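> Could you work out the structure for the sequence below:
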Amino acid sequence: MKKKISAIMVLVCFLLQMNTIAWASTPKSISNQTITSGATQAIYNWSTEKGNVKISVVTVDLTNPYTYLTIIPGAGRWGERSTVSNMTKRTNPIALTNGDFFNMKAEGAPIGATVIGGELASSPSYLTGVYALGITNDRKAYIEQFNFTGKVTKADGTSFPLSGLNKTFYWQEDNNSHSHINKLHLYNDLWGSTKRGSDSYVGTPVEVMLQDNKVVGVKTDGAYEMAVPEGLQILHGDGKAAEFLKTLKVGDEVNVDYAMTPDMNWQMVIGGHALLVNNGQTVAYTKDLSALGGVRARTAAGISADGTKVYIAAVEGRTNESAGLSLTNLASFMQYIGCYKAVNLDGGGSTAMTVRNLGASSATRVINPENNGSERKVVEGLALYSTAPQGILTGLKLRGTQKVFVGESVQYTASGWDEYYNPANLNTVTLEYSDTAGLGAWQGNTFTAQKAGTTEVAAASGVARGTLSVQVLGAESVKNLELSFDKTSVVSGGTAKLTAKATLTDGTTKTVSPSMLTLTAEGGSISTDGVLTATIPSGTVKVTAAFGSVTATKTIKIDSATKQYALNTLDGVSGHVSPSNVTGSVELADDPAGSGSKVLKLNYNFSATKETAASYAVFADKTMTVAANTKKLALDIYGSGHGEWVRVELRDAAGEVHRYTLAQNVDWNGWKTVEFDLNSEEISGEMSLWRIYTVASADENRAATEDRSLYFRNLRLSGSSSALVNVLLHINSSEIVTNGTTQTMDTAPYVTAAGRTMVPIRFITEALGGEVVWDGEEQRVSLILEDSLIQMHIGESTMEVNGVSKSLDAPAEIKNNRTMIPLRAVSEAFGLAVNYEAQDKSITIVN
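Next up is the predicted model:
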């Protein structure tokens, strides 16, 4: 009885907390824009006790005849998960966010109900207290609980209950039974997975393939190992349901009948979780909080009292910009923005949102993933579209720098929209540019500042006009210059890009275009756009920049090449493609720049596949060797601006492959030297160059059908290195010393009972210049250092190093809220030199 009373008191206190908003501060709308006729987007900042919170809210007015919401299934079907950004690229919505919850260990289907275009796409699960957002054909929004019933009837009149449409396995909360044991399920051609409700609990299923309610296939010894073919359905039965299906034969007629209630002529339904707001008041969260609690990224949907407005909110969480929200505060926020009823959608690592800004041609991400990590692939997106016709140009927005130096030429760009807030095609419009104070001259959209002062630049066409306030600065406004290069060293013949930043007399800073500077280089040449080319074989190049009376200098070290391969022969070189249905080859060709030299040409055409594809130049073993002391690799690449991803693979004596990205985006035309700093500790002995290749991921566009080529020359290897990073720790000491600088950690290294030395990986990784990303939901730590990505799960004795699984001599574990990993893993994961001195229990790690 005491336990019951205590539980009641806790619930009462929680309800009081939920329904009484004691605002320490209120959310503030810092921006608001119309993104289409009938929809707006606002960004809120909210200062909470856990930190600042960023929230994006899209409000959809269903009384507007043009806007509509719909569901985007992952990459096209259930079982084909995709990120919010990739769904956005594929379907071009006005706004899109993640949707329903899903089991990350299952096939990839929503847990709740889904209706797309008036058709049931996924039935609700048999769960209690779970709600979904629905919009009817007469454009009214509701948040309701949904139920599913159905049955399959044979020609002889016998029938069996149908438990679901397009459902993965789960445990039913109505009777605590398994969703598929002794149950019958239906799958249609929206199901893209080769598995259907399979886990370790179910037996051998029977599957019957249907076309227009007629049996076209029966499989009694297990499921079909395929996705559901287009235009067909599959009945999947386990146990008693399998026995029901076994008697069917090809040609038999069956009747499949099912319904979802409430039946209100739904145009769209998306599943959610428990309610946040009901009847305009926040409510206690009724579902289990063990996996949903804490301060996280969040996604939610709400409706107005009359059902004419839908509010879609995405909360950024656990980033430098935004702490995230608890479910209690999420409910309070949804009530604050006007929700009469609101439901929680999938959050945490699933949360992301894209929005098409006013005048933009496509949506971009406005809410970033947790920990600023990569987006999680989710099962569906909730997307906003418009059927509004193209109207007349009514608005313009100008973009460009608001501080210009006298003599500097800058371009201003404009975006526009029509009367329905559709993006306008300005290629068919003539824009007139001007500045109100007459401080410069215009050539099209290029403004050349001629005298100092403050002005307003403008672009106009008809009734549409956009303006931007601009300050023109003289040389006397510059206090000092700071120069930097985009790399710490270059090889002879290599290039480095110079950037300059001016500190102004008012204390602000401004980037200075190299074309505004007087540039000289000792030991190299430097172009007017700041590209330095090293011309001496070794030593240091010194660059001097002058702006008016202010000067600055910057030096950059030359890495002497210890070995060079011209790549002007096909001896020991062959071509290879993957998969086999794409085309590619390698050949010797004339230098496209006209030097008369022969260079290596890599051809490719990936238009035949939507999968990841690659074209390789393969080098026979020992054709080109890489010594153990090699620190840097440089290669000249001739591009045509197609944005290719270029990688190189080295193979060591044991056959292990080491992959490096040379260029993530070949967006240039002509020759360019690219460089990569090798981590020498990964190279145990001499290695061989194995392959140079271009690869395109499965998510990238295959629209281009023409044959394309890349050219390569002058592979250079050098033995010089960047400055060493030396990290010193001691067992049971909370001090960490990095290159002589001492800091205090909140967790010390220790030795386990099994004799394994455990170290706090976050402090070590960050001391070495790397990054650590923690996913609490999946209990996974990701470590990024230079070109290495290491991932490990707490409690598991394996780790992935650049996608390759390696064993750990002890599993990673949590101590004092810090991830601890065995010392040996530091060496094997990052390829670092690690030394342990038993006498003073010191650990030295050198990068």
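
> Every contact and neighbour count from this point should use C-alpha atoms.
Fine.

> how far is the strand or helix carrying residue 481 from where the chain is centred?
Using DSSP states H and E, residue 481 sits in strand 478-485. Here the centre of strand 478-485 is set off from its chain's centre by 34 Å, with Cα atoms, centre = their mean, to the nearest Å.

> cool, stretch 469-476 as well?
Worked out by Cα atoms, centre = their mean, stretch 469-476 lies 38 Å from the chain centre.

> Now do the buried residues in it.
470-474 (16 or more other Cα atoms under 10 Å).

> now swap in stretch 659-675 and tell me
Neighbour-count burial for stretch 659-675 [16+ other Cα under 10 Å]: 659-663, 666, 671-675.

> for stretch 378-385, same thing?
378-385.

> Please tabulate those in TSV, including the columns secondary structure.
TSV is the format used below for the buried residues of stretch 378-385 (DSSP: H, G, I helix; E, B strand; the rest coil):
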residue	secondary structure
378	strand
379	coil
380	strand
381	strand
382	strand
383	strand
384	strand
385	strand
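
> Pick the one among those residues closest to residue 632.
Lowest distance from residue 632 to those (Cα to Cα) belongs to residue 378, with 38.8 Å.

> right, and the closest one touches residue 352 too?
No. Residue 378 is not in contact with residue 352 according to Cα atoms under 8 Å; the separation is 10.1 Å.

> any residues in contact with both of those two?
Jointly contacting residue 378 and residue 352 under the rule Cα atoms under 8 Å, 6 or more residues apart in numbering are 84, 98.

> what's the spacing between residue 648 and residue 45?
For residue 648, the distance to residue 45 equals 44 Å [Cα to Cα, to the nearest Å].

> wait, residue 169
To residue 45, residue 169 is 39 Å away according to Cα to Cα.

> The two - which one has more neighbours?
Taking neighbours as other Cα atoms under 10 Å, residue 169 and residue 45 compare with residue 169 leading, 21 against 18.

> here's the other one to compare against:
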Amino acid sequence: MRRFQRSKKWPAMVLAIATVLNLSSFGALTAHADPLGEANVLKSEKISSGVNFTSEEYNNYYKANNRVVVNRLDVNPADSNTKIITAKAYDTISAVETIGDQANREILKGNQVIAGVDGDFYDIDPASGNPLGLMMKDGELIVSQAPDEHASNYRTSFYMDNANKPGIDQIHAEGKFSVAGTDYDVNLLNRNQAVNNGLVIHTSKLTKTRKMTHNYAADRGKSVFALIRVGNHFDGVHPGQTYTGTVVNVTSTEGFDIPDDSVVLEGVGTSQPIVQALETNAEVSFTYDLYAGKDADNHDVLKNDIVTSLTSNAWLVRDGAAVTTGDPAANARTALGMKADGSLVVVTVDKPSSSYTGSVGTGLPDLAKYMQEAGAVNALNLDGGGSTEMIVRQAGSDRPVTISHPGDVNGSRLVSSSLLFVSTATKGTTVGNVVVDKNVTLYTGSKYDFSYRLADEFGNPISGGNGPAAWASTIGTVDANGHYLANAGIGAGEVSATVDGVKGSAKVSVVDTVYNAAFTSNNVVMINNQQKQFGFTAVDASGNQVYIDPSVAAWSLSGGIGEVDANGLVSTNGNGGTGTLTATFGPYTITTNVTVGPKEQIIDNFDTVSDGTGINPSNFPIQGYHFSGTAYPTNPNAASSPYFSFSTTIKHSGDRSFKMDYDMANWSKAANGTLNWIPHWYKGANWSDDLAAAMDKSYKTDIYPKKFGIWVYGDGKAPWLRVIFKDGTNTNKTLDLTTERSKIHHFRQWRG
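Sure thing, here's the model as predicted:
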């Protein structure tokens, strides 16, 4: 996601830290010439007559041992029951909202949403949320191209026309405003940021308050506004239509209401006199036209029949060739491609998070190759990173749910827009599809519970049909309730459920060897008199997941810290200490340490004396920390920096806290604006080895870290707080301590 805010020198932010804050970044994965590798299809189902959903796992994604999960929609726009629409957060330009909430709003309007992905890049500043590029929704021009776009650099968009035909091209709007026989160019619509000179028309969709305001102070005080009443039948700006209206009043003061039947003509900078000259009750008119691409004579092509569009920031495939010059860093990604026959491929790729490690993410060059191999002749990169999300209404379900793994701490990020896929088919009453969940590989002897969903021929959910399902299996046994037992040796087969003569099945493989197996939790710390269920994570030689039922293993727990039952449930007692948990199945024995210890641990409190609660002071000098990021010059030593200090006047507890000053004036906005605070738990030139060893000990935790906390004395300006820590395998893990809904907006007060 492109994140940008206005440059300014911000006041100090004071921190009291209760966890590790090594704000380094993940390394990049570059594109390789290796083949894509074989896909393990985790799930594949037809969710409507024109949309198929597939979840694919690649264990050698263009590189050996490179595990990537791709969620994919194959869409046929020509299907008579398929419609593609856009959604805008709160139906408002300056707003953000989860994809799920945007879809639910469309469902309330009568649109039967069956799938969706995040859309355009946007201004992530909480004061804004404006999309990066032009957007069309239901034939209405929601927002025009940005002020920085012109004839040589219009952004590329995906669009649908009113004949339900897709396209990918550069799209821009051109407008005319007329008064008293004089025409003026007004090419911007609902753009209230970074306009220097020119005319802009705004509708009531500009802000959630339906007021004429600017998101940033730098844009205020240089405009004149005319409120123009268009009439009761005004329902937004539709390209190619001419609108007439009457000037209600002219003012240089913003903050007034924009009625739904009115628009605002804003004159910025040198265009102020045009608006200032308008007289009350003067009749005016305006119109906008859309243009997509160039004709053979290099003229703009009029394209007012576009009804849906979203803007991209980069090509992935262009005229059949993969574009391999994009960002190679492994990240979550969202992409849309169009095949030669007009069908679409829409994908999301997951990345690791604090709660998910099943996919490493992908760089744009490899994503471009994937889209090309999927058949796309043109493909675009949509918003990615923490914004990446796919929702799917699986066959037999009544609402779409998130099926990808969003990287933010609370899951779904608040985003500006989304691309949604809608089924217009009427709900039936006859069973047309039985979906059995899910394809699985099992270790021999394991138990597994299968379930099924019923849908009509269009994927709409229906009731239970004419009786319960008839279960059957070609390998192992399954009872009348779908409880399966892998008791017939190794091999491959299927488990099926049949309802009203319609059969659905899931693939089952049974194995007696695994390539690698471990506990789902390792080096676990528990508290006294606590219970925890242990299980296994395992893969076969091809990297495919193997489910091992805990009951197939023989379990034991040493150390006198508790007991473990035959199903891997550990119950600690009142003793402390460390024991060894052991599980044996077949020829495999797995062990891990289980420590019964304290409930919490203070990592760093910056104090030099006790705070009165009995907690020892950290007492590390300023040389024990350094910084990096866009807010700071190149100077790794906090001891000689004017930006870092200990504060004895503002403190949460004890006698001091850590204070960070920062200056964003030199931020180019080409990348994220970051303030990276890094403790020296490692040896180096900045301080003694003894102090480094002491901090290393303090910053290591002997408890299972279910939560991390930081007390922050906010300055009202910093929107995000993120920690990167190392797990027991020395792997970096990222955890967002704030969310889209909960940022560091508090001013001159402590919050944790």
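
> Got a TM-score for the pair?
The TM-score (TM-score structural alignment, normalised by the length of the second structure) is 0.60; 586 aligned residues with a Cα RMSD of 5.8 Å.

> re the thing from before, who are the packing partners of the strand holding residue 481 of the first structure?
With contacts defined as 3 or more Cα pairs under 8 Å, 6 or more residues apart in numbering; DSSP states H and E, strand 478-485 of the first structure has these neighbours: strand 495-504, strand 550-559.

> one more time with 6 Å, if that's ok
Here strand 478-485 of the first structure touches strand 495-504, going by 3 or more Cα pairs under 6 Å, 6 or more residues apart in numbering; DSSP states H and E.

> The first structure: which residue goes with residue 139 of the second structure?
Aligned counterpart of residue 139 of the second structure in the first structure: residue 118 (TM-score structural alignment).

> So the residue nearest to that match when sequence neighbours are not counted: helix, strand or coil?
Of all residues not flanking residue 118 of the first structure in the chain, residue 267 sits nearest, at 4.1 Å (Cα to Cα, 6 or more residues apart in numbering). Under three-state DSSP, residue 267 of the first structure falls in the strand class.

> And residue 267 of the first structure, what's its match in the second structure?
Looks like residue 267 of the first structure aligns to residue 307 there (TM-score structural alignment).

> gap between its match and residue 376 of the second structure?
For residue 307 of the second structure relative to residue 376 of the second structure (Cα to Cα), the value is 22 Å.

> which one of the two has more residues nearby?
Neighbour count, other Cα under 10 Å: between residue 307 of the second structure and residue 376, residue 376 has more, with 30 against 24.

> In contact with that one: list those residues for me.
Contact analysis of residue 376 of the second structure by Cα atoms under 6 Å, 6 or more residues apart in numbering lists 337-339.

> coming back round to it: wait, the match of residue 139 of the second structure touches residue 265, no?
No. Contact criterion Cα atoms under 6 Å: residue 118 of the first structure and residue 265 do not qualify, at 7.3 Å.

> Compare those two and say which one has the larger neighbour count.
residue 118 (16 against 13).

> Pretty sure residue 12 of the first structure sits in a strand.
No. Read with three-state DSSP, residue 12 of the first structure is helix and lies in no strand.

> Aligned to it, what sits in the second structure?
Checking with TM-score structural alignment, residue 12 of the first structure has no match.

> wait, residue 226 of the first structure sits on residue 194?
Yes. Here residue 226 of the first structure reaches residue 194: they are 4.3 Å apart, a contact under Cα under 6 Å.

> Does residue 100 of the second structure belong to a helix, a strand or coil?
helix.

> Contact partners for it?
Residues in contact with residue 100 of the second structure (Cα under 6 Å, 6+ apart): none are found.

> let's see 8 Å
391, 400-402.

> tell me which residues in the longest strand along the second structure are buried?
For the second structure, the longest strand by residue count, based on DSSP state E, is strand 166-179. For strand 166-179 of the second structure, burial by neighbour count (16+ other Cα under 10 Å) applies to 166-178.

> list the helices and strands it packs on?
Counting by 3+ Cα pairs under 8 Å, 6+ apart, strand 166-179 of the second structure packs on strand 156-161, strand 182-185, strand 188-189, strand 283-294.

> Try it again at 6 Å.
strand 156-161, strand 182-185, strand 283-294.

> what's the most buried one of these?
Of all these, strand 156-161 carries the top mean neighbour count, a mean of 23, counting by mean count of other Cα atoms under 10 Å.

> so how far is it off the chain centroid?
22 Å.

> The first structure: matching residues for that strand?
Strand 156-161 of the second structure corresponds to residues 131-136 in the first structure, going by TM-score structural alignment.

> And for the matching stretch, what's in contact with it?
141-145, 265-273.

> Would you mind measuring from residue 29 of the first structure to residue 47 of the first structure?
Residue 29 of the first structure is 12 Å from residue 47 of the first structure, by Cα to Cα.

> Equivalent analysis for residue 555 of the first structure, please.
44 Å.

> For the equivalent of residue 118 of the second structure over in the first structure, list the residues it contacts.
Aligned by TM-score structural alignment, residue 118 of the second structure pairs with residue 98 of the first structure. If you count contacts by Cα under 6 Å, 6+ apart, residue 98 of the first structure has them with 351, 381.

> Next: the one 10 residues further on.
In this structure, residue 108 of the first structure makes contact with 79, 379, judged by Cα under 6 Å, 6+ apart.

> so what corresponds to it in the second structure?
Alignment note (TM-score structural alignment): residue 108 of the first structure maps to residue 129 of the second structure.

> does that match count as helix, strand or coil?
Per three-state DSSP, residue 129 of the second structure ends up coil.

> how near is it to residue 97 of the second structure?
9 Å.

> Kindly report the same for residue 643 of the second structure.
35 Å.

> ok, those two, which is more surrounded?
More neighbours surround residue 97 than the other of residue 643 of the second structure and residue 97, with 21 against 17 (other Cα under 10 Å).

> Leaving out chain neighbours, which residue sits closest to that one?
residue 414 (4.2 Å).

> Please verify my assumption that the one you found contacts residue 95.
No. Assessed by Cα under 6 Å, residue 414 of the second structure is found out of contact with residue 95, at 8.9 Å.

> The first structure: which residue goes with residue 84 of the second structure?
Counting by TM-score structural alignment, residue 84 of the second structure corresponds to residue 69 in the first structure.

> Was I right to think that match contacts residue 384?
Yes. Between residue 69 of the first structure and residue 384 there is a contact at 4.7 Å, judged by Cα under 6 Å.

> Can you tell me the closest non-neighbouring residue to residue 459 of the first structure?
residue 433 (4.5 Å).

> looking at this, the one you found is in a strand?
Yes. When three-state DSSP is applied, residue 433 of the first structure is found to be in a strand.
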